[in-house]
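Student: Sequence and predicted model, in that order:
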Amino acid sequence: MERRVVEDHGTRWVQDAVGKVLTARAVVDDHGTVTGWNEGAERLLGYTPAQVLGRPAASLLAEEPPAGELAALSALPRWHGTLALRHRGGHRLDARVLAHHRVPEDGDAAAGDWLLVSAVEAGAGRGAGAEAETETDKADAVAMTVAEATTAAQHPHPHPHPDPKSDDALVRLGFHDSPCCAISVYDMDLRFRRSSRLGQDALGLSDDDMRGLRLADVLADDPAAEKVERAMRLALETGEPQYVENRARAPGETREHAWSVHVYRLRDPDGRVLGVASAGHDMTEQHWARTRLQLIAEATTRIGRTLDVTRTAEELADVVVPELADFVSVDLLTSLDTLPDWPAEALTANGSLTLRRIAHQSVYPGSPEAVAAPGEVEEYPERSPAVESIRAGRAVLYRMNERTIVDWVAQHPVRSSRIRDFGFHSAITAPLSARGATLGIVVFARHRNPDPFQADDLVLAEELAARAAVCIDNARRYTRERRTAVTLQHSLLPQRLPEQSAVEVASRYLPAGARAGVGGDWFDVIPLSGARVALVVGDVVGHGVHAAATMGRLRTAVRTLADIDLPPDELLTHLDDLVGRLAMEAEGARRPPEDGEIAGDVGATCLYAVYDPVSRRCTLARAGHPPPVVVSPEGTVELLDVPAGPPLGLGGLPFEATETELPEGSLLALYTDGLIDSRDRDVDDGLSRLGRTLARPVGSLDVLCDRVLADVLPQQPADDVALLVARTRALKADRVAAWDVAPDPAAVANARKSALCQLDTWGLTDASFVTELIVSELVTNAVRHAEPPIQLRLIHDTSLICEVSDASSTAPHMRRARTYDEGGRGLLLVAQLSRSWGTRQTGKGKTIWAEQTVDPG
């Protein structure tokens, strides 16, 4: 490869000889057979590859080395020295040889080979004193250039009368003995010429061992060498200093070093380019300090992103592998399973520790080093590292060859085999403690990374464990609170839907995800008088126990207001007043909320619908809630145009009801906004999906509910979801009988007679006596105290309902009659004879009703 170097002051073009074969390379396998031979080796010894490959390497030696010395080489990562070689021409050649022991990734040293390198020109010149002297002089000249430049930079004002000989010695010493910089000088071919003492120590070789070799020869198969050589070539080409950061481990060292390397071109006073130099600063401590800070910063952002204990433990394991440890395990106290509400005792009475594996991670897929699987329980004896760490309340570092560790591991065959098979050499146990409570233990271990844990790693592990412990405790506390809120929520929702014949219903409730927490969504089905039914869906603002408790209060209020048969719009008005009072109580405010303001943090939306199977009419009103969806028996989907109304809690604004006729078999869907709204799509898209899903034929409403959740619900719902689906029924005409009653006392007898005849038609003669008394009392009261028109109606549903309607809005009330009173006992008699009774306001007056149980047969 040819490359040009630009020189100033009349310098010349030079040929880059990096591509020349100036290094002899040979590969010898574990059996001592030559398996690799390059052109440089051919130039050095004269043998072609065909003449050498497959031959014993010992046949190239002019002198057999001692057998004991060769046996010791297999345990070394690298060897260097002088070998007496036999040239093809028959003469002896003493060559400086650097041998690298290359071990495969699986760590089997017996399957490795040796890479032998030697400088061709330096090797060829061994024994020629004049040429060797010339090489040394060249190296000294280049070194002097570097040293002089360094000295001039450090001492810009030299002594006015320097001694030349003394200055030369000082310059050489300044280059050679630099305590903070590893300086190496290379010629135009990027071959070593001279290094400072620190540079020789960093590479583990002397100048004589490296002279004539490239950095890639000295650090075989090391990417760091390639990076530095690329920087050298750029420095030669452009003349611009280059900067490289790399990490490398010198042969024989167990710890990797971080280097900051400056590379610059060398020129003599006449401007001729002599070579290139590298000045490396050992930045290992600064590098690891920066790495630890980065790891802590990463842990801060990655650990605790969810409020899930298991996921938080997994996040800790993901952060530390492989940056800090090759294997990590996170275990929590089993006592936390049964005592989630207060700090549990970590150690048992006998000093042992029982832990449940929550998560682990490894540099190997599947974590084959793990002794326990996630969810399994293990007991650690008194003197085990986990117990000692929790007892000390701090992280503990230990080596696997320590006597206490060896004795403990010997009691556990599986753990012993894992340590032996994977080569664990050091570990750290750190307690997980937060807010004065011990939660568990985290174990950091190394096996693939040859560097044992140091004291700084101990501090880092303790910091990471402390941060993770707080996040795990937060997740644990949230889980406990969420479990409480879910339990409360489910206890306040209908445990089962009541029996009624107006509609067929199915429902679903789905709590929000872990981050949002349980909300205040609810639904209800409330049987009403006259065989009617009320369908309710609501949503309380906020999440957690407070929202669930507020939901329970509102649901109770709705049932109470429905029990007195308030129309939907009036019911929402009363509910709006209640929410306003709850909001004021919550914030402790004395002033009423201003217009358009929801007081405190209490607010809600609600949709209330009443369906009458006799008239097949449905009356609806909503307070800031999504409108219902109706699917006709023919499959037509319609979004009912119900006036929106303000959310509950604003106060002072009216609600408006709308009435629509629903044919028998119509499908009515009530839901909360968590079903159709999400961050990933708008409400219109959710409504469109809901309509398409409801329109598809389905066998049962339960299956339909499941299909709606599967097709419409967002992938990650941010809010609770309540869904109530009802299919309307109609009461047959022959199950309803009605008569107009004249405002005349004589008409009471006719009313009783008509009612008894209808009971006979329905086959309910057993109820004749009670029904006759109820009809007589209710019609008599209407004739005497109400206004016409008066109507009597009997409804035969699952029960027998007797209704008397009139045009008066005055509602009767039951009172206790005194001993000699002639009246006042009618309603008391009706209450005693019927299962329930009541009154409801209508658009034209009121209706008094009484319901009695009849035999289903």
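Tutor: Here it is on my side, so go on.
Student: From now on I want contacts and neighbour counts done on CA atoms only, so please keep to that.
Tutor: Will do.
Student: residues making contact with stretch 794-804?
Tutor: Contact with stretch 794-804 is made by 500-501, 530-531, 731, 735-738, 755, 771, 774-775, 778-779, 782, 790-793, 847-854, 856, as judged by CA atoms under 8 Å, 6 or more residues apart in numbering.
Student: Show me just the buried residues among these.
Tutor: Using 16 or more other CA atoms under 10 Å as the burial test, the contacts of stretch 794-804 include 500-501, 530-531, 731, 738, 755, 771, 774-775, 778-779, 782, 790-793, 847-852 as buried.
Student: Take this one as well and set it beside the first:
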Amino acid sequence: MGGHKEQDVARQGFDVADAVPLLLDPRGVVSGWTGQAERLLGYSASEAAGRKFAELLTPEDAERVPDLVERCRGGGGWTGLLTALHRDGRPVAVTVRVTPTVEPRGRSPLLVLMSELADSPGWDMSRAVLEQMVAGSPIGIAIVDTDLRFVWSNTALEQFGGGPAHRRLGLRFGDVQPGLDAESVEAQMRHVLETGERVVGYEHAGRVRSAPLRDTTHMLSFTRLDDEQGRPMGVYYTVVDVTGWHRTRQRLDLLVRAGERIGRTLDIVRTAQELADVAVPGLAEFVVVDLLETVLRGAEPSPGPFSESGRVPLRRAGHRSLYEDLPRTVVERGEVVSYLADSPPIRCLATGRSWRREQLDPLATGWVVGTPGGHVPTFLELGLQSVMIVPVRARGATLGITAFFRRRREHPFDADDLSLAEDLVSRAAVCVDNARRYTRERDSALVLQRSLLPHRLPEQSAVEVSACYRPADELTGLGGDWYDLIPLSGARVALVVGEVPGHGIDAAAAMGGLRTAVRTLAALDLPPEEVLGHLDDLVGRPAGDEGAGSEGTCGQPVGSGCLYVVYDPVDGRCAMAAAGHPSPAVVAPDGSVTFVELPQGPALGVGGPPFESVELSLPEGSTLALHTDGLLLPADGDGIADADRDRLRRALETDSPSLELNCRAVVDALVPTRPFDDVALLMARTKRLDPGHVAVWELPADPAVVAEARRTATGQLARWGLDELVFTTELVVSELVTNAIRYASGPVRLRLIRERSLVCEVLDGGATAPHLRHPRATDEGGRGLLLVSQLSQRWGTRFLPEGKIIWAEQSLDGAAV
């Protein structure tokens, strides 16, 4: 009984036999009552007969009864929703259909059919109404039996081909639509028959009979039909053409992929290739991207317009094909492309407008000339049928062209395809132009930085030196890391490594200014901590009258780092100080690696405690490794840890035949690919001067000792074979020793150093620097230092804790060495 009741409820929405009937006389009074009406509203036949139909309804709906009775008495009918009142007073929502009847004596009773809405989906429909609905539906509808043969279909299904409904009867899906994958569709039908589960929104693509030359997409839904005993009778399915929606979704998906895959790097050629990769096969079967040679070099493109009759230098930057034969028969990537004058590509360059052909002219001879292979295949020889050419334009400039091709004649490019191609190319054009601008700026910064970095380190006898610089990766850009070697007095050298925060041309320019400042301060022969102190004042001093900012004097950015090392090859002593910079590593002659315990001073310009230096003695053959933090800094920028130093230690322990190879091997081991930050590594292997090339004499503070100093120096020069320098050296020694005895206190020390030049040094206990005067002709004195400056290559003063040293250098050119 329960199953029969469920079938009755399911049938109420469609079968008039399930409705509750009753009769009204022409005045709207109940004249016939049934048991079904009694069960629905609770009134017995005796209670309902003779009552007005309006009395059985709510007051709101009762007011509508006279109008609908009058309408039906005129021969019309009425169908709608009303609310009846049960005998116990509760409302009952019902669907009502009122139709007139015709009796022989001219009386026209009204037939009322009511169905309760509680268990019904809506109106009770007659078969005629239902057939009218499904037959006139714009959605294709069909019913197949359990053998999957058509037993009914509506008119809308004919729009997909296969003939009218009566021709489909008894046929299978594959018989009606041979261009579709019938097996997959029938598999869905069998699944529905076996499980009773509905399949909704099943998409199927193929070629229907109504459009045999193009692919279309349809959305199908399948529902099983059961008889009154619940046994499967067949499958009812609907079909809707969603080709337009499907193509729109494909285009949106393609644009999403383009946004994700195009422009992932700042490389022009790679960006062009990404455009070709995205467009095949989603939009075209063969794509080429040709860019102006000036664009590939990072230069500004010509503002145009281009001449349609002239030759424009283009280069193939990217291509992609579904077919293996096409790339071998056309211009390869990287080759020059020359198009015929007045050809569509040249016209697109000249006008900046796209060009499309759904079908190429059978007499087309091609547009490309001068290919390396000799024979220029026509598009028809390549099997290409439809083409679009879209100019690559960004920020008002034309950068090149992109050509899209299809081989299949039945699938020509349409206006929607051209719109999609233009969207793709416009997105790629911005990325190409960004890459071009980055290439230009990076190349300019590299040229600037390479011009500011030493082209070759100066020759000297204190250290064997090698340096390696590696710029940052393409996304981070060029930085401001630098290195230098500065010859100092007394055969000493200064080794410097520094870094400027930031990237690009500004960082490179700031680096050049900082390097110049260091070289200027180094010429003063100051200790390392004093050099950094003066440099800190220079960087931290505000420029002009604008007040303090993020940049100091000469545009030096606050926060720069610097490591300054002074090495003396006479005694092997090494002094160093650091400003916000990693400590150097020392490789002993036996290959062991240690790191200098160097007090870390603040970065330049940020303020803080004074800089401190350390001094150590290095055996001959020791190697100093000065580096910027990019050599060890991880990609997350969390700072240098002990593990990073261990990596540097292992790299430095690897021996190489030469210092230059060792320097490059260390950088390659620690940053095998382009680093996250700039890397500068300066390696210096210490030397010691031959003790026989250094002579030292302690002199008492007595004017009579000056003559003895001249004779002693002359004898040493004779032993060194430097007789050509005896005269000038006697004058230099005489003047320097005389000044030391006259103006200073304490003992005097004379030292001669024979290196690449002859160095004469005089140490005294004075704390004042000598002043070079330009005496008049009538002056009796004041010519000593002027004479020294004229006879020497260079001269100067440096201060020590015990006093000062006045030194002078003479060139050994022409002397016997």
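Tutor: Yep, it's here. Here the structure is a predicted model, which is why all the values come from computation and not from measurement.
Student: What TM-score do the two superposed chains give?
Tutor: The TM-score (TM-score structural alignment, normalised by the length of structure 2) is 0.79; 699 aligned residues with a CA RMSD of 3.2 Å.
Student: Now, the buried ones among the contacts of stretch 794-804 of structure 1 that are in strands?
Tutor: In strands, judged by DSSP state E, the following of those are found: 738, 790-793, 847-852.
Student: Nearest to Ala609 of structure 1 among these?
Tutor: Among these, Thr847 lies closest to Ala609 of structure 1 (CA to CA), at 19.6 Å.
Student: what do we get in structure 2 for that closest one?
Tutor: Here Thr847 of structure 1 is matched to Ile805 in structure 2, going by TM-score structural alignment.
Student: from what I can see its match touches Ala769, true?
Tutor: No - applying CA atoms under 8 Å, one finds Ile805 of structure 2 not in contact with Ala769, separated by 9.2 Å.
Student: Just give the closest residue to Glu851 of structure 1, not the sequence neighbours.
Tutor: Ile801 (4.5 Å; CA to CA, 6 or more residues apart in numbering).
Student: so the longest helix seen in structure 1 corresponds to what in structure 2?
Tutor: Longest helix of structure 1, by residue count under DSSP state H: helix 455-492. Counting by TM-score structural alignment, helix 455-492 of structure 1 lines up with residues 415-452 of structure 2.
Student: ok, average deviation of the matching stretch from structure 1?
Tutor: Mean deviation of stretch 415-452 of structure 2 relative to structure 1 after superposition (mean CA distance after the TM-score superposition for structure 1): 0.9 Å.
Student: Check for me that Leu116 of structure 1 belongs to a strand.
Tutor: Yes - applying DSSP: H, G, I helix; E, B strand; the rest coil, one finds Leu116 of structure 1 inside a strand.
Student: show me the contacts for it.
Tutor: By CA under 8 Å, 6+ apart, the contact set of Leu116 of structure 1 is 24-28, 97-100.
Student: can you tell me which of those residues are in strands?
Tutor: Taking DSSP E as the definition of strands, the contacts of Leu116 of structure 1 contribute 24-28, 97-100.
Student: Narrow these to just the buried residues.
Tutor: 24-28, 97-100.
Student: For Ile805 and Ala769 of structure 2, list the residues in contact with both.
Tutor: Contacts common to Ile805 of structure 2 and Ala769, judged by CA under 8 Å, 6+ apart, are Thr797.
Student: What distance do you get for the aligned partner of Ala299 of structure 1 in structure 2 to Ala397 of structure 2?
Tutor: Correspondence of Ala299 of structure 1 to structure 2, assessed by TM-score structural alignment: Ala258. Look at Ala258 of structure 2 and Ala397 of structure 2: by CA to CA, to the nearest Å, they are 22 Å apart.
Student: more crowded one of these two?
Tutor: Each of Ala258 of structure 2 and Ala397 has its neighbours counted (other CA atoms under 10 Å); Ala258 has more, 21 against 18.
Student: Name the SS class of that one, please.
Tutor: Criterion first, three-state DSSP; result for Ala258 of structure 2: helix.
Student: Nearest residue to Ala156 of structure 2 in space, ignoring adjacent ones along the chain?
Tutor: Take Ala156 of structure 2 and drop its neighbours on the chain: the residue closest to it by CA to CA, 6+ apart is Gly140, 4.7 Å away.
Student: Please tell me how far that neighbour sits from Arg168 of structure 2.
Tutor: For Gly140 of structure 2, the distance to Arg168 of structure 2 - CA to CA - is 13 Å.
Student: quick one on the thing from earlier: pretty sure the residue nearest to Ala156 of structure 2 contacts Val240?
Tutor: Yes - Gly140 of structure 2 is within contact range of Val240, at 6.5 Å (criterion: CA under 8 Å).
Student: Lys804 of structure 2 and Glu551 of structure 2, how far apart?
Tutor: Distance from Lys804 of structure 2 to Glu551 of structure 2, by CA to CA: 36 Å.
Student: Those two - which one has more neighbours?
Tutor: Neighbour count, other CA under 10 Å: between Lys804 of structure 2 and Glu551, Lys804 has more, with 21 against 18.
Student: quick one on the thing from earlier: same list, the contacts of Leu116 of structure 1, but as TSV with distance to Ala589 of structure 1 please.
Tutor: Shown next, in TSV, are these (distance: CA to CA, whole Å):
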residue	distance to Ala589 of structure 1
Ala24	90
Arg25	88
Ala26	89
Val27	87
Val28	89
Val97	90
Leu98	86
Ala99	85
His100	81
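Student: Looking at these, which is nearest Leu653 of structure 1?
Tutor: Using CA to CA, the contacts of Leu116 of structure 1 come closest to Leu653 of structure 1 at His100, 88.0 Å.
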